[in-house]
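S.K.: coordinates for the following, if possible.
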Amino acid sequence: MTQQTAESPAKEAGRTPSLWRSRNFLLLWGGQTVAELGTRIANVAVPLLAADVLDATVFQISLLTFLTWLPYLLFSLPAGIVADRVDQRRLMIACDLGRAALMLSLPVAALVGQLTLAFLYAVVGLAGVLTVLFTVAYKSLLPRLVPAAHLMDGNAKLGISQDAAELVGPTIGGVLTGLVGAARVFLGNGFAFLVSALTLVLIRQPPDDTPQPPRVPLRVEMTDGLGFIRRQPILVNILACTTWSNFFVMASGSIEVTFMVRELHASPVQVGLVFSVSAVGGLVVGVLAARLSAWIGSARVIWVAMAAPGPFYLLMPLAQPGWGVLLYGVGLAAFSANAVLFNVAAMSYRQRITPPAILGRVNAAFLWICFGVIPLGALTGGTLGTTLGLRGALWVCVLGTWAACLFVVCSPLRRMRDLPAVSS
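M.R.: I've put the predicted structure just below:
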């Protein structure tokens, strides 16, 4: 029978080998670091390609963000069933190869004169579907490669890779866009996905000895994850907080490049520099995540991470042309620190308490809700930018982002120091 104990995950981790000795984790970490770098480069290149090469409007550019995240709303629950039924590593390899092909099609289309906004929409949307499948499998595979005691450390290291990529990727993307053009930048992104696929091939996955539950009707299987979450009050609060935050973060994200280019008159290099500055907060916090969690408390750190950085978000709509554009980067750095610390603690808790047999469906249910609102947030950002102006829209978005902390501040987490560890 499963019992909850109060033993700290940090003490439990001290009795198991370091992740630096785990070949499988190091391969996964290395491949994802390269893929994250390629993705961050492309994140700058996509809106610049639409704005500068295809002369898209503010709303048309926000549609790119909408199409990137719409697959989470449409395909997350089915993806959870797929991830629980098939070999997760092979599914991730197939997704990487598919995304590489899609990214490489953009410079080819530009070369033959067939690159249009509709083609870019199609590539972004299809890549989004593959990313959903990859992400659900990825979050479900990690606990099979990493001991439960090291999940916090593993998630933190992967978070460091994301922020290190955010630190240098946008600047590289901005520089490359200025040197070779936005379309050719996607050659690097395609190569990054190929490297990720290769590292996954090299992983020696341990045999899965998890007993397979009997098949149930598809409708029941698709709602298993949601049912589990409903029975976990802490997960409900975390899910509500993440969902609210994602909505407003993506609303601002869908117009931020347009804001910097058209309101602040930033060059592609300056846009990349802003995103690089923003990654510093997440990178520093990622390195210190385990220590901060142990010092503050693994439960307390969830609401502290959401509430404390909020005042810095207000610097984003206060940014001005010239060096004042860096204020936007400082605001993003505060959010990056929040996101890393919050996500590492929240995801590690979810992975620890969820039975392995339904982890894919629980992860998928989380993604369906908290990522499913992202395309709606992107459309909201484009609409607000059109009606209120870009700066006015940003004020609405940053205040909405900060308000997300209320879901975890006004919850049982505020009266807890540590989350309960789970043992058999």
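S.K.: can we go C-alpha only for contacts and neighbour counts from here?
M.R.: Will do.
S.K.: residues in contact with stretch 146-156?
M.R.: 9-10, 12-13, 16, 19, 25, 143, 286-287, 289-290, 340, 344-345, 347-348, 351-352 (Cα atoms under 8 Å, 6 or more residues apart in numbering).
S.K.: could you also give me the structure for this second sequence? I'd like to compare it with the first:
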Amino acid sequence: MPTWGLLRKPDFRAFWTADLLSQFGTRVAFLGVPLLATTTLNATATQVALLRALESSAYLVLGLQAGAWCDRLQARPVLILADLGRAVLIASVPVCAVFGVLTLWQLFAVVLLTGLLTVFFDVAHQTYLPRLVDRGELLEGNAKLQTNMSVAAIAAPTASGFLVQLLGAPAALGATALGYLSSAGWLSRIRAREARPVVEKRKLRREIGEGLRAVFRHPVLRALALSGASISAFQSVHIASSVVFLIREIGLDAGAVGLLGTLGLTGALAGAVSARRLASALGHARALWLMTLLLGLAYLFYPLTGPGWGLVCWSVAGFGTAFGVIVVNVLQLTYQQLTCPDDLLGRVNATMRFLSLGMVPVGSAGAAVLAPLIGLRATLWTAAVGVLASATWLFFSPLRTRRN
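M.R.: This next block holds a predicted model:
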């Protein structure tokens, strides 16, 4: 297949561009919010962890309902409205900072409300791709969208860190708001007509139950869901502790934290480029559980980090974990889209994300408790061992005995 592939199609190109802008904005905020809280609002490690918990708590509240609603609706309008809403919310932070009225409580509220809109955006985003491209193009489409995540993961941390250092933390969130606004503009340029889903009027609880049963009665989807939930919980322990660890124990400034993240996350780009080749060489099933195991092994390098040359451990861990996450995401999402019937896809996607991202506030809250009790480095060790143990769900599933 030519390198450009789906990008030759104007509608997919607009969707891909919107995704790139949205991913970049999200990644800038991912580092910008804890840096803003730590350096400008003097937040404690516990408060930074609570920010992470609020950011994803929306999945516990609305995750399953969003899947049922997205199966009833056209996906593109949901994506546009979610982008516009997030742009307004995030833009309120630099505006209030200019007038000197920004508080930590406002940041908590913005993160929570943005998270609610992100639930709908994420579920609709995964549901929209099979409506936009042919089923035989899903693996390529997912790989190209994950490449966006990789590029954003590489470029955004450095951009965010230096924006914070040169212009102040609120400026980084201004870039996030601009990314969401631009994403909405590109989505509005898609010309393909999206059929309105034909659904029976049934109780929401029944539709949610169908999505849950579709996941837990399927041996592979069940293993993927439980592994994803376990990984997500321990990843969140790591994420909630990492910025504070690098600034307060290793002694890095905001720019160095961003640059270090970029050096490690080059693995994300390598993973996006390699996902289809790995699936072809190893087999889809075998690549999926092997990459999950690699992800856990790479996490063990994070707590070995120290000043000076000890930072190499953080970069090695960043490369390995980013590579593993991207490959696993491409293969898992493609499997979901090929396995599930169209009228269930939104609910299955929402169930998988509910189980995975619903564990983020649990892990973040765990970091808020663990960090003051056992220290930041020991908290990172706990996260690393937990991610590695999560691979057992796939190792003892039907995936281990299959090639594809």
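S.K.: before we move on, the earlier item: can you list which of the contacts of stretch 146-156 of structure 1 are found in helices?
M.R.: Of those, the ones assigned to helices by DSSP state H are 9-10, 12-13, 25, 143, 286-287, 289-290, 340, 344-345, 347-348, 351-352.
S.K.: returning to that earlier point: now a ChimeraX select for only the buried ones of the contacts of stretch 146-156 of structure 1.
M.R.: A single ChimeraX command is used to select the members of the contacts of stretch 146-156 of structure 1 judged buried by 16 or more other Cα atoms under 10 Å:
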select :9,10,13,19,25,143,286,287,289,290,340,344,345,347,348,351,352
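S.K.: what does Asp224 of structure 1 correspond to in structure 2?
M.R.: When structure 2 is aligned by TM-score structural alignment, Asp224 of structure 1 is paired with Glu210.
S.K.: helix or strand: which one has that match?
M.R.: Glu210 of structure 2 is located in helix 204-216, with elements delineated by DSSP states H and E.
S.K.: buried set for that helix?
M.R.: Neighbour-count burial for helix 204-216 of structure 2 [16+ other Cα under 10 Å]: Glu207, Ile208, Gly211, Leu212, Ala214, Val215, Phe216.
S.K.: would you mind getting the angle between the next helix or strand after that helix and helix 204-216?
M.R.: Counting by DSSP H and E, the next helix or strand C-terminal to helix 204-216 of structure 2 is helix 219-248. Interaxial angle, helix 219-248 of structure 2 versus helix 204-216 (axes from the mean of the first three to the mean of the last three Cα atoms, to 10 degrees): 90 degrees.
S.K.: which bit of structure 1 covers helix 219-248 of structure 2?
M.R.: Against structure 1, helix 219-248 of structure 2 falls on residues 233-262 (TM-score structural alignment).
S.K.: report how many residues lie close to Lys9 of structure 2.
M.R.: When neighbours are counted by other Cα atoms under 10 Å, Lys9 of structure 2 registers 11.
S.K.: Leu288 of structure 2 -> structure 1?
M.R.: So, by TM-score structural alignment, Leu288 of structure 2 is matched to Ile302.
S.K.: could you find the closest non-adjacent residue to that match?
M.R.: Distance criterion Cα to Cα, 6 or more residues apart in numbering; nearest residue to Ile302 of structure 1, sequence neighbours excluded, is Phe342 at 5.1 Å.
S.K.: now do the strand or helix carrying that neighbour against helix 218-230: the angle between them, please.
M.R.: Per DSSP H and E, Phe342 of structure 1 falls inside helix 326-353. Helix 326-353 of structure 1 runs at 110 degrees relative to helix 218-230, counting by the same axes, to 10 degrees.
S.K.: helix 326-353 of structure 1 against structure 2, how far on average?
M.R.: Once fitted to structure 2, helix 326-353 of structure 1 is off its aligned match by 1.2 Å on average (mean Cα distance after the TM-score superposition for structure 1).
S.K.: which residue numbers in structure 2 does whatever helix or strand comes next after that helix align to?
M.R.: Note on helix 326-353 of structure 1: by DSSP H and E, the next helix or strand toward the C-terminus is helix 359-366. The alignment of helix 359-366 of structure 1 onto structure 2 (TM-score structural alignment) spans residues 345-352.
S.K.: any residues touching the matching stretch, and which ones?
M.R.: By Cα under 8 Å, 6+ apart, the list of residues contacting stretch 345-352 of structure 2 reads 63-64, 66-68, 70-71, 123-124, 126-127, 207-208, 210-212, 214-215, 225, 228, 336-337, 340.
S.K.: equivalent analysis for stretch 179-195 of structure 2, please.
M.R.: 10-12, 14-15, 17-22, 24-25, 74, 76, 79-81, 83-84, 86-87, 131-132.
S.K.: ok, stretch 249-265 of structure 1 next?
M.R.: Stretch 249-265 of structure 1 has contacts (Cα under 8 Å, 6+ apart) with 44, 47-48, 51, 58, 61-62, 65, 266-268, 271, 319-322, 325, 374-375, 377-382, 385, 390-391, 393-394, 397-398, 401.
S.K.: one more: stretch 278-298 of structure 2?
M.R.: So stretch 278-298 of structure 2 is in contact with 316-318, 320-325, 327-328, 331-332, 384-385, 387-391, 394-395, 399-400, 402-404, going by Cα under 8 Å, 6+ apart.
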